[in-house]
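Student: sharing a sequence plus its predicted fold:
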Amino acid sequence: MKRIVLALTLFSLIFTLGCQKAYYSAMEKVGYDKREILSDRVENARESQQDAKEQFANALERYKSVVNFDGGELEEKYEILNSEYETSEAMAEDVRDRIESVEDVAEALFEEWADEITQYTSSKLRRASQQKLSATKSRYNKLIRAMKKASAKMDPVLHAFKDQVLYLKHNLNAKAIASLEGELTTIQSNVGTLIKEMEKSIAEADAFIKTLE
């Protein structure tokens, strides 16, 4: 059984890598090289992080409104909070997917670049290209660290939101609202940290895109 699972995993990996190479090859044939794809994907990841930042800030405001509950249907308050949690979770997943797509094309670009450097007959041009590759990789590494750091800050917020949503679902009463209020300070702090890291990551993405232009 383990051999079958391993074989399927390897097949899936080979198939995926093959599709990726075919995709990049097809795009290059129409004049769209890996550098441009990387630039576009970084921009998409940047936009995804911006959207997620706004969503988490909005979810926090919704959370506050439930904490300040002063009458009405608790079921409705639960639905509002649950909807915000689910939207936040979906946006977090999109951010992670976007980061993975950036990593994928960056790896392909740098591998191709390094291989092509060996093809130079001019040592001067080879050194210049190697220096440019090293500088680009350094800026990229700074970017991807910032993106992943910001992405990781989403988890504590999501976990806290999920806990509170579940508790409210199973305890639609004043005691449950009091529990939400008790967690508000921690959630506010976590969202504040998340937003700061998102803003840093977005700034890094803007800077990196400019170096590729």
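Tutor: Nice, thanks for sending it over. Numbers count the residues shown, from 1 in each chain.
Student: drop to CA atoms for contacts and neighbour counts, all remaining ones
Tutor: Noted.
Student: ok, now which ones touch A146?
Tutor: Neighbouring residues of A146 by Cα atoms under 8 Å, 6 or more residues apart in numbering: E197, K200, S201, E204.
Student: and those as TSV, adding distance to W113?
Tutor: As requested, the contacts of A146 are arranged in TSV below (distance: Cα to Cα, whole Å):
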residue	distance to W113
E197	31
K200	28
S201	25
E204	22
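Student: and which of those residues is nearest to D33?
Tutor: Top of the list for closeness to D33, among those and by Cα to Cα, is E204 at 22.1 Å.
Student: nearest residue to the closest one other than its sequence neighbours?
Tutor: Spatially, and ignoring its direct neighbours in sequence, E204 is nearest to L143 (5.5 Å; Cα to Cα, 6 or more residues apart in numbering).
Student: pull out the buried positions in the helix or strand harbouring the one you found.
Tutor: If you go by DSSP states H and E, L143 is part of helix 123-152. Residues 126, 129-130, 133, 136, 139-140, 143-144, 146-151 are the ones in helix 123-152 that count as buried (16 or more other Cα atoms under 10 Å).
Student: distance of the most centrally placed residue in the chain from T87?
Tutor: With distances taken as Cα atoms, centre = their mean, V95 lies nearest the centre of the chain, 2.7 Å away. The gap separating V95 from T87 is 12 Å, by Cα to Cα, to the nearest Å.
Student: now the helices for this structure?
Tutor: 2-29, 34-67, 74-117, 123-152, 154-170, 174-212 (DSSP state H).
Student: here's the one I want to compare it with:
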Amino acid sequence: MAKFWLVLLLLLSGCQQAYYSTMEKVGVHKRDILVDRVENAQKSQREAQEQFSSALEQFSALVKYDGGDLQRQYKLTQAEYDACEKSALDVKNRIDAIEQVAEALFKEWQQELKEYSNQSLKRDSERKLSQTRRQYTSLLVTMRQAEATMQPVLSSLKDNALYLKHNLNAQAIGALKGEFGSIERDISRLLAEMNKAIAESERFLTTLKQ
């Protein structure tokens, strides 16, 4: 099994290198790809903010239920959870993609330092590499922290959807009312962490585009 995962990792790594090589042949370098992926991650984070806010609105409507079709309320609640889960996965995948190209970029940058004959230019490039790495590390930490805030919300939304599925009655709504405050706090924290990550992304993009 260990050999299987090692082979798979090597194949994926080879695919990435082939992709970067192909893109460079048409004038698109790793730095350009990194910019695109950070911008894509920003977009995913904003979409996740909207989706989790929508889920909170649906849960608020659910706990205010005062007669009507409970089966429909369950379906809406489940749909919001499914959409949130999809958004969370998209955010994770976008951050993973940033990590892949950033590691490749920094490795290439470090190797190319050996090719300088002008020591002044080499020192300046080393300084910029160090600065960019520090800012990237800060960005990645902030993005992962924002990503992590989605998990407790997803767990709560899933629990509530499951509970409602098997208890389609007014008593179930009463039981879920006590969960609303906690979910509201968790989603507020999620939105704040996402805003931090988006702001950090803007700072990092400014550095890359200089």
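Tutor: Structure received. From a predicted model like this one, the values you see are computed outputs, not experimental measurements.
Student: quick revisit: the aligned partner of the residue nearest to E204 of structure 1 in structure 2 and I98 of structure 2, how far apart?
Tutor: Alignment note (TM-score structural alignment): L143 of structure 1 maps to L139 of structure 2. Per Cα to Cα, L139 of structure 2 is found 10 Å from I98 of structure 2.
Student: need the contact list for the aligned residue in structure 2 for R127 of structure 1.
Tutor: Using TM-score structural alignment as the criterion, R127 of structure 1 maps onto R123 of structure 2. By Cα under 8 Å, 6+ apart, the contact set of R123 of structure 2 is empty.
Student: ok, E147 of structure 2 next?
Tutor: With contact set as Cα under 8 Å, 6+ apart, E147 of structure 2 has these partners: A88, V91, K92, M194.
Student: thinking again about what came up before, tell me the two of the contacts of A146 of structure 1 that are most distant?
Tutor: E197 and E204, at 10.5 Å, using Cα to Cα across these.
Student: what do we get in structure 1 for V91 of structure 2?
Tutor: With TM-score structural alignment as the criterion, V91 of structure 2 matches V95.
Student: what of K196 of structure 2?
Tutor: So, by TM-score structural alignment, K196 of structure 2 is matched to K200.
Student: W5 of structure 2 too?
Tutor: Aligned partner of W5 of structure 2 by TM-score structural alignment: T9.
Student: tell me, how many residues neighbour the aligned partner of G71 of structure 1 in structure 2?
Tutor: Counting by TM-score structural alignment, G71 of structure 1 lines up with G67 in structure 2. By other Cα atoms under 10 Å, the residues close to G67 of structure 2 number 8.
Student: for the helix holding L143 of structure 1, give me the average deviation versus structure 2.
Tutor: Here the mean offset of helix 123-152 of structure 1 against structure 2 after fitting is 0.6 Å, by mean Cα distance after the TM-score superposition for structure 1.
Student: what about L34 of structure 2, distance to V28 of structure 2?
Tutor: As judged by Cα to Cα, L34 of structure 2 and V28 of structure 2 stand 10 Å apart.
Student: tell me which of those two has more neighbours.
Tutor: When L34 of structure 2 and V28 are compared for neighbours, L34 comes out ahead with 21 against 13, by other Cα under 10 Å.
Student: so what corresponds to the more buried one in structure 1?
Tutor: Under the alignment defined by TM-score structural alignment, L34 of structure 2 corresponds to L38 in structure 1.
Student: so who does its match touch?
Tutor: The contact partners of L38 of structure 1, by Cα under 8 Å, 6+ apart, come to V102, V105, A106.
Student: Throw together a ChimeraX command that grabs the buried residues out of those residues.
Tutor: Buried subset of those, written as a ChimeraX selection, criterion 16+ other Cα under 10 Å:
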select :102,105,106
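Student: show me what contacts the residue lying closest to the match of V91 of structure 2 once chain neighbours are set aside?
Tutor: Using Cα to Cα, 6+ apart and skipping residues adjacent in sequence, the residue nearest V95 of structure 1 is S48, 5.6 Å away. The contact partners of S48 of structure 1, taken as Cα under 8 Å, 6+ apart, are M91, D94, V95, R98.
Student: ok, the third one touching Q49?
Tutor: Yes - V95 of structure 1 sits in contact with Q49 when judged by Cα atoms under 8 Å, with a separation of 6.0 Å.
Student: what does stretch 67-82 of structure 2 contact?
Tutor: 51, 54-55, 58-59, 62, 154, 157-158, 161, 164-165, 168-169.
Student: run the last query once more with 10 Å
Tutor: Here stretch 67-82 of structure 2 makes contact (Cα atoms under 10 Å, 6 or more residues apart in numbering) with 51-59, 61-62, 65, 84-88, 153-170, 173.
Student: tell me which residues in it are buried?
Tutor: Under the neighbour-count criterion of 16+ other Cα under 10 Å, stretch 67-82 of structure 2 has L70, Q73, Y74, L76, T77, Q78, E80, Y81, D82 buried.
Student: quick check: K92 of structure 2 touching R144?
Tutor: Yes - the criterion here is Cα atoms under 10 Å, and K92 of structure 2 meets it with R144 at 8.2 Å.
Student: ok, now how distant is the equivalent of the residue nearest to V95 of structure 1 over in structure 2 from T137 of structure 2?
Tutor: Using TM-score structural alignment, the partner of S48 of structure 1 in structure 2 is S44. Using Cα to Cα, one obtains 20 Å as the distance from S44 of structure 2 to T137 of structure 2.
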